[in-house]
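Undergrad: turn this into a model:
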Amino acid sequence: MEIDVLPDVCASYSPGVSPAFSVDTVQFGDGYQQRRPTGLNSVRETWNVSFNNLSQDDYELVYGFLKSRQGVHAFLWQPPWEYAAKRWVCTDLTSTRPSNFQVASIQATFVEDFGL
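TA: Predicted coordinates:
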């Protein structure tokens, strides 16, 4: 099955990334601990991405794309300074539509997806 790619609308500068580490820990009685990564994909990234100053066309393209995935269906997106796209799921989506100026903004949370 082919996976869709996030529309080519430039995200605003300085998106924030937070890696989450999945670690199995064993605690021994003398205070000693052993730790190991849980599984093959033990580091999952979460990106907070903003799209600011969007025209109505770009807003409808990006917002419609992300909303249609319903927080379930993955898509491809290439984070800044990375050389290849990865799979993501949008888990949080908010937007501001224009009131005085004819520009809109979108804030989204992308969580790395390790599905097939």
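
Undergrad: for the rest of this, base every contact and every neighbour count on C-alpha atoms.
TA: OK.

Undergrad: all helices of the chain, in order?
TA: 56-68 (DSSP state H).

Undergrad: all strands of it, in order?
TA: Remark: strands assigned in the chain by DSSP state E are 16-21, 23-27, 33-37, 43-54, 75-77, 86-96, 104-112.

Undergrad: following up with a second sequence; could you model it the same way so I can compare the two?
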Amino acid sequence: MQFGDGYEQRRNDGLNPILQSWTLGFQRSKPDIQQIDDFLTDKAGITSFSWLDLDDKPVRVKCAKWSVVEVDRNIARLMAVFEQVFEP
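TA: The predicted model follows:
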């Protein structure tokens, strides 16, 4: 809640108030990038999946934002944002 003069009131919301996100980049052959793109398209930003974070800890994530750019004739780059989710 915002108040005057820049003051605000903050509070935690829920059991897991700190959600992590990771911006990842993959530069691979076009067929490899196509496989990643197909996987993310299949999940549609809704279905979560397991991923090992930078400390090799398993995390449930979803990916609603990604883009593919052609680097050259044989190579492409995929940028994606993985967002942590908590599910029962």
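
Undergrad: need the TM-score between these chains.
TA: Here the TM-score for the pair of chains, by TM-score structural alignment, normalised by the length of the second structure, is 0.79; 83 aligned residues with a CA RMSD of 2.2 Å.

Undergrad: nearest to Y63 of the first structure, out of the strands of the first structure?
TA: Taking CA to CA, strand 104-112 is the member of these nearest to Y63 of the first structure, at 7.2 Å.

Undergrad: what range in the second structure does the closest one sit on?
TA: Under TM-score structural alignment, the match for strand 104-112 of the first structure in the second structure covers residues 76-84.

Undergrad: can you list the residues that contact that stretch?
TA: 19-30, 33, 37, 59-71 (CA atoms under 8 Å, 6 or more residues apart in numbering).

Undergrad: what sits closest to L66 of the first structure if chain neighbours are left out?
TA: The spatial neighbour of L66 of the first structure that comes closest, neighbours along the chain excluded (CA to CA, 6 or more residues apart in numbering), is C90 at 6.6 Å.

Undergrad: what number of residues lie near the one you found?
TA: 23 (other CA atoms under 10 Å).

Undergrad: and the alignment partner in the second structure of it, how far from I33 of the second structure?
TA: Residue pairing (TM-score structural alignment): C90 of the first structure is matched to C63 of the second structure. Here the criterion is CA to CA, to the nearest Å. By it, C63 of the second structure lies 15 Å from I33 of the second structure.

Undergrad: same question for V85 of the second structure.
TA: Separation of V85 of the second structure from I33 of the second structure (CA to CA) stands at 24 Å.
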